[in-house]
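Peer 1: Give me the fold of what follows.
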Amino acid sequence: MTTTLITGANRSLGLETARRLIEAGHTVYAGMRDTASGEAAREIGAHPVQLDVTDQASVDAALASLPELDVLVNNAGILGTSFGVDDLDADAIATVLDTNVTGLVRVTQAALPLLRRSANPVIVNVASGVGWPKFLTTPGTDEFPVPAIPYAASKAAAIALTVQYAKNLPSFRVNVSDPGYTATDFNRHGGHQTVTEGTDATVKLALLGTDGPTGEFHNRFGRIEF
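Peer 2: Sure thing, here's the model as predicted:
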């Protein structure tokens, strides 16, 4: 049995990822800041676990509660409160980076001892095309009109972190996914993709075997070239 931990798994992309991986045969631990919001996760057969990626004690306790771990999906993320230059300050970007970047590192580092015991350790970091300069600068893409600086910077960092973790952990499969413009609470459900479409890349990467790719960036259509 494959054991998987997904952060931010009480709703939207995280919850759908949990549902699909359970359907694929995984035992899924659904990380969330407040397990009182975990009813939907329980209904699909996931095991809610209290996990706040901004709190080291919470992260350590969550990982200590797991019997084993094969797959880590770093899905937790926030959009933040700054959407341009005039409303941007250091606190606004620090808050986003603490969840989307430092939080990813907190969880990954805490998970490494368990993952190293797995015969097929896999890490999937959920980023965004908003962190990809080519998409941000190409008219006609979903990402081009986005002015937000903290969120874009955090997702660019998640992509770079993935490449560096993959180089440092050659026996792991470490990849990063782009959900695309998916209808979630982030965009008031204005995205043109369903949550199932938005989790296609994440689920595919979470199901990789030992001969799968590593250090790659994928969306639902396949690999995004660096």
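Peer 1: C-alpha only now, for contacts and for neighbours.
Peer 2: Will do.
Peer 1: separation between the most centrally placed residue in the chain and Arg117?
Peer 2: Closest residue to the average C-alpha location of the chain: Asn75 at 2.3 Å, with C-alpha atoms, centre = their mean. Using C-alpha to C-alpha, to the nearest Å, Asn75 is found at 22 Å from Arg117.
Peer 1: Show the residue spans covered by the helices in this structure.
Peer 2: Ranges of helices within the chain are 12-23, 39-43, 56-64, 90-97, 103-115, 133-136, 149-168, 195-198, 200-206, based on DSSP state H.
Peer 1: and the angle from the fourth one to helix 103-115?
Peer 2: Right, the one you point to is helix 90-97. Helix 90-97 and helix 103-115 are oriented at 30 degrees to each other (axes from the mean of the first three to the mean of the last three C-alpha atoms, to 10 degrees).
Peer 1: To compare with the earlier structure, here is another sequence to fold:
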Amino acid sequence: MTATLITGANKGLGFETARQLIAAGHTVYLGSRDAERGRRAAEQLGARPVQLDVTDDASVLAAVRVIEADGGLDVLVNNAGVQSEMGEDNTMISASDVTADVMRKTFETNVFGLVRVTHAFLPLLQRSSNPVVVNVSSGQGSLTRSSAPGGPASPSVAYSSSKSAVNMITVQYALALPHLRINAVGPGFTKTDLNGQTGTQTVEQGAGVIVRMAQLDPDGPTGGYFDAQGPLPW
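Peer 2: Take a look at the predicted model:
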């Protein structure tokens, strides 16, 4: 049975991805920064809860030990993310109001957290016969789309640039680790707490591309950037 870890999975896209992968036969480790929320979510789905704060080395290493003791890992879904530019009224702060602290908070989870988790779990993934990594990016991480006339629907500085960084990290990992399938995905503008539930599609729709890329065969693509319709422009 395929063992899959999903970070930030106690709600939203992570929770729905867990639900769909469990239905597809995966054993899912539901990673959650809050242990109690993770336990409740895992109980609801039939997943295995793992306390996992992607910004904390000790928490990540403890999660590695838990999953290693259970037998190992085949699929890693780096889903945990924050949107530090979203105000209390569910509108984005302006670019002129983005500070270094906002950037740092965003990158600590969206970029450094992804690298921290990937680095820690690579030894387990490399033991798998079909290791897969799915990095949840965003269409806002596309330089091509962002620089096109009209730009993105929700312009941002910190969030968009963090997802562009995720895309480059994905490419570099894929080049360095050709025996793994490592891809970035843009789920689309999905109704989640990340955007104050202002998205235009459901979590069921948004999770589709994550679930599909989490089930790649060994001859599947790697180093790509995809949404529900296919490859995205960088």
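Peer 1: Quick one: map the residue nearest to the centre of structure 1 onto structure 2.
Peer 2: Mapped onto structure 2 by TM-score structural alignment, Asn75 of structure 1 lines up with Asn79.
Peer 1: Let me see the contact set for the residue nearest to the centre of structure 1.
Peer 2: By C-alpha atoms under 8 Å, 6 or more residues apart in numbering, the residues touching Asn75 of structure 1 are 6-9, 13-14, 125-126.
Peer 1: 10 Å instead, please
Peer 2: Contact analysis of Asn75 of structure 1 by C-alpha atoms under 10 Å, 6 or more residues apart in numbering lists 5-9, 13-15, 17, 31, 100, 104, 124-127, 177, 202.
Peer 1: Then Ala62 of structure 1?
Peer 2: Contacts of Ala62 of structure 1 (C-alpha under 10 Å, 6+ apart): 5, 29, 31-32, 49-52, 56, 107, 110-111.
Peer 1: One more: Arg116 of structure 2?
Peer 2: Counting by C-alpha under 10 Å, 6+ apart, Arg116 of structure 2 makes contact with 54-57, 60-61, 108-109.
Peer 1: now these in TSV, with neighbour count?
Peer 2: Listed next are those as TSV, based on neighbours: other C-alpha atoms under 10 Å:
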residue	neighbour count
Val54	29
Thr55	21
Asp56	15
Asp57	15
Val60	23
Leu61	16
Glu108	20
Thr109	21
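Peer 1: Turn these into TSV, columns for distance to Leu177 of structure 2.
Peer 2: Converted to TSV, the contacts of Arg116 of structure 2 look like this (distance: C-alpha to C-alpha, whole Å):
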residue	distance to Leu177 of structure 2
Val54	22
Thr55	24
Asp56	25
Asp57	23
Val60	21
Leu61	21
Glu108	24
Thr109	23
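Peer 1: Compare those residues with structure 1 and list the overlap.
Peer 2: Counting by both residues aligned by TM-score structural alignment, their matches' C-alpha atoms under 10 Å, structure 1 reproduces these contacts from the contacts of Arg116 of structure 2: 54-57, 60-61, 108-109.
Peer 1: which residue in structure 2 lines up with Gly103 of structure 1?
Peer 2: Using TM-score structural alignment, Gly103 of structure 1 pairs with Gly113 in structure 2.
Peer 1: likewise Phe144 of structure 1?
Peer 2: Match for Phe144 of structure 1 (TM-score structural alignment): Pro152.
Peer 1: so what corresponds to Asp211 of structure 1 in structure 2?
Peer 2: Aligned counterpart of Asp211 of structure 1 in structure 2: Asp219 (TM-score structural alignment).
Peer 1: That match and Gly206 of structure 2: what is the separation?
Peer 2: 24 Å.
Peer 1: ok so, going back, count the neighbours of the match of Gly103 of structure 1 for me.
Peer 2: Using other C-alpha atoms under 10 Å, Gly113 of structure 2 has 23 neighbouring residues.
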